[in-house]
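> just a sequence and a predicted model for now, questions to come.
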Amino acid sequence: MSDAVQNNLTNTRLAWIAGVGASAGLGAALARRFAREGLSVVVTGRSRERLDTVVAEIQRAGGQALALPGDVTSESDLAAIARQLAERGTLEVAIFNAAGATRAPTLDLSAEQFEAAWRVTTLGGFLFARAALPPLLVAGRGSLLFTGATASLRGRPPFAAFASAKAGLRSLTQSLAREFGPQNIHVAHVVVDGGIDGERLRTSAPQRAAERGPDGLLNPDEIADSYWHLHQQGRSAWSQEIDLRPFNESF
């Protein structure tokens, strides 16, 4: 994709979404949803190729988007992206959608694997918040949203690393909400309680998609609708946490 196309962000209202991968995934669905509402969307993830695909989809639909790849565990990467955002407009909403989905029985789980899950999910969330909050505070308003999971609320094998990391992220969002809510920054955590009907699940566990049947998985576009609703909430009735689950999911 040419620099001319990449740099064509004329709208000053920005949405920054970290953790964008496949087009058939939640990160991409979030990007499309906020672009449809007229925001210029900046997408961050590890794969430039996948980001460019999402950007091209948004632009074909008449929206504005920019790919800024980066590693959410790198403070310097996120700081560099935040500086570019400041040059392009006003950050209105920042969404952290990255996660380290380590899966292994506890006695087979290495310390390195455990730490890697924490680094992407918990440390990454902290570093993203550190990068996104200054421009939101300068604007005097905005939303800082985080993607959680069933594991945010309860742990089970073989997800000891993932659950610990997601629980840490949830606690982080509560701390951020209490600190920055009084400064007009809406911090919210979304518990996605069930499988997402996207590329990751259908590639890694296609049998699960078949077993769940109709209404057994969460539609990424419908999840994205809830994030937009959170961003639109009036501050007399802010949600700090919501949970979303498919019709056929028990809880």
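Sure, I can see it.

> from now on I want contacts and neighbour counts done on CA atoms only, so please keep to that.
Fine.

> mind telling me what element Ser23 is part of?
Taking DSSP states H and E as the definition, Ser23 sits outside all helices and strands.

> tally of neighbours for it?
For Ser23, the neighbour count with other Cα atoms under 10 Å is 20.

> what about the residue nearest to it when sequence neighbours are not counted, helix or strand, and which?
In space, and not counting its chain neighbours, Ser23 is closest to Val54: 5.8 Å by Cα to Cα, 6 or more residues apart in numbering. Using DSSP H and E, Val54 maps to helix 48-60.

> which of the residues in the helix or strand following that helix are buried?
As assigned by DSSP H and E, the chain's next helix or strand after helix 48-60 is strand 65-67. Using 16 or more other Cα atoms under 10 Å as the test for burial, strand 65-67 gives 65-67.

> and the next helix or strand past strand 65-67?
Beyond strand 65-67 toward the C-terminal end (DSSP H and E), the next one is helix 75-88.

> which residues are contacting that following helix?
Helix 75-88 has contacts (Cα atoms under 8 Å, 6 or more residues apart in numbering) with 9-10, 12, 14, 68, 70-72, 91, 127-128, 131-132, 135.

> what is the neighbour count of the residue nearest to Ser23?
If you count neighbours by other Cα under 10 Å, Val54 ends up with 25.

> that one is in contact with Ala28, isn't it?
Yes - using Cα atoms under 8 Å, Val54 is in contact with Ala28, at 6.2 Å.

> who touches both of those two?
By Cα under 8 Å, 6+ apart, the residues touching both Val54 and Ala28 are Ala22.

> okay, now the one to match up with it:
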Amino acid sequence: MYNLIPPLLRKKSKLQGCIVVIGNETHSLSQLFVDQAHNSTMLVYQVQHDPTQTNLKIEQQDSGLKRVRLNLINPTALKNLVGYIQRAGHSIELCIFQADFSKSLSNSDASAQQVEQLWQNTGLAAVNIAQAIIRQMLIKSQGTLIFLGTQPNLIAENNGLTQSMFASIRALAQSLAREFHPKGIHITYCMLESWHSQNVVLMDSVKNMCWHLYQQPDSTWSQELSFGV
């Protein structure tokens, strides 16, 4: 499926590189990327999951930053996002997906509906994002996709659901890295100690880590990284 690049997309050239940051608590991180990418004139798209959206919703446009709301579990919405970015004259060079740290559930408290929602908003969303973003990156055989997860030892023992969720995203990243590293796509899973969007020091450190991974030469690509401040 990934190799089936439409001829129209193959003709796209001279697109300006951009950064896509996906997650529900990523405003501070996105703004830091605006400052980081200023010299390279890379626009930043901040994408937030909204299950009520049937298509894209452009909420606000700042200098260097566009905010988009869409349903991440809808593959068509993600396809439309990629199309919107391309029509704007941009090509995704760096994409960061922040899995939702705040929705962890303990085994005893979770209902079937909550389990399904957790999986859809994290695991299924990660799969859909990977499909849409990698397909676009293959056009130029270039790009970096980073999954931000957590360290397994930091999740409570009774929280097997959350452990399984992050383990599935980690396994997905490893599988994609094996398949697409030879094709010019850098895919990394980063294990964080915590996620606090209002912690400026933490967000700046995460930004620097992602930027470092983006700038790595292909001979030194990291497939997995454990990160703590």
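Yes, it's here. What you see is a predicted model, and the numbers here were worked out from it, not measured in a lab.

> could you get me the TM-score between them?
Here the TM-score for the pair of chains, by TM-score structural alignment, normalised by the length of structure 2, is 0.80; 210 aligned residues with a Cα RMSD of 2.8 Å.

> on that earlier part again, from the contacts of helix 75-88 of structure 1, which two are the most distant?
Farthest-apart pair in these is Thr10 and Leu127; separation 27.3 Å (Cα to Cα).

> of the two, who's got more company?
For Thr10 of structure 1 versus Leu127, the count of surrounding residues by other Cα under 10 Å is larger for Leu127: 20 against 10.

> map that one across to structure 2 for me.
For Leu127 of structure 1, the aligned position in structure 2 is Asn128, judged by TM-score structural alignment.

> thought its match was touching Leu72?
Yes - Asn128 of structure 2 is in contact with Leu72 according to Cα under 8 Å; the separation is 7.2 Å.

> what about Leu153 of structure 1, how many residues nearby?
14.

> on average, how far is the helix or strand harbouring Ile169 of structure 2 from the matching bit in structure 1?
Secondary structure assigned from DSSP H and E places Ile169 of structure 2 in helix 160-180. Comparison of helix 160-180 of structure 2 with structure 1 after fitting gives an average deviation of 0.8 Å (mean Cα distance after the TM-score superposition for structure 1).

> coming back round to it: closest one of the contacts of helix 75-88 of structure 1 to Pro105 of structure 1?
Scanning those for proximity to Pro105 of structure 1, where the rule is Cα to Cα, the winner is Val72, at 26.0 Å.

> aligned to the closest one, what sits in structure 2?
Aligned by TM-score structural alignment, Val72 of structure 1 pairs with Leu72 of structure 2.

> now do the same contact list for that match.
49-51, 78, 121, 125, 128-129.

> what residue of structure 2 matches up with Val42 of structure 1?
By TM-score structural alignment, Val42 of structure 1 lines up with Tyr45.

> what secondary structure does that match sit in?
Assigned by DSSP: H, G, I helix; E, B strand; the rest coil, the conformation of Tyr45 of structure 2 is strand.

> which of the contacts of Leu72 of structure 2 does structure 1 keep?
Compared against structure 1 with both residues aligned by TM-score structural alignment, their matches' Cα atoms under 8 Å, the contacts of Leu72 of structure 2 retain 78, 121, 125, 128-129.

> nearest to Asn158 of structure 2 among the contacts of Leu72 of structure 2?
Asn121 (20.8 Å).

> residue contacts, that closest one?
Counting by Cα under 8 Å, 6+ apart, Asn121 of structure 2 touches 49, 72-73, 100.

> hmm, try it at 10 Å
By Cα atoms under 10 Å, 6 or more residues apart in numbering, the residues touching Asn121 of structure 2 are 23, 49-51, 71-73, 99-100, 103.

> which of these tops the neighbour count?
Result: Leu72 is most packed of those (other Cα under 10 Å), 26 neighbours.

> any idea how far Ile22 of structure 2 is from that one?
9 Å (Cα to Cα, to the nearest Å).

> and if you look at Cys190 of structure 2?
Distance check for Cys190 of structure 2 against Ile22 of structure 2: by Cα to Cα, it reads 15 Å.

> the residue nearest to the spatial centre of structure 2 is in what secondary structure piece?
Nearest to the mean C-alpha position of structure 2, by Cα atoms, centre = their mean, lies Phe97 at 2.1 Å. Using DSSP H and E, Phe97 of structure 2 sits within strand 90-98.
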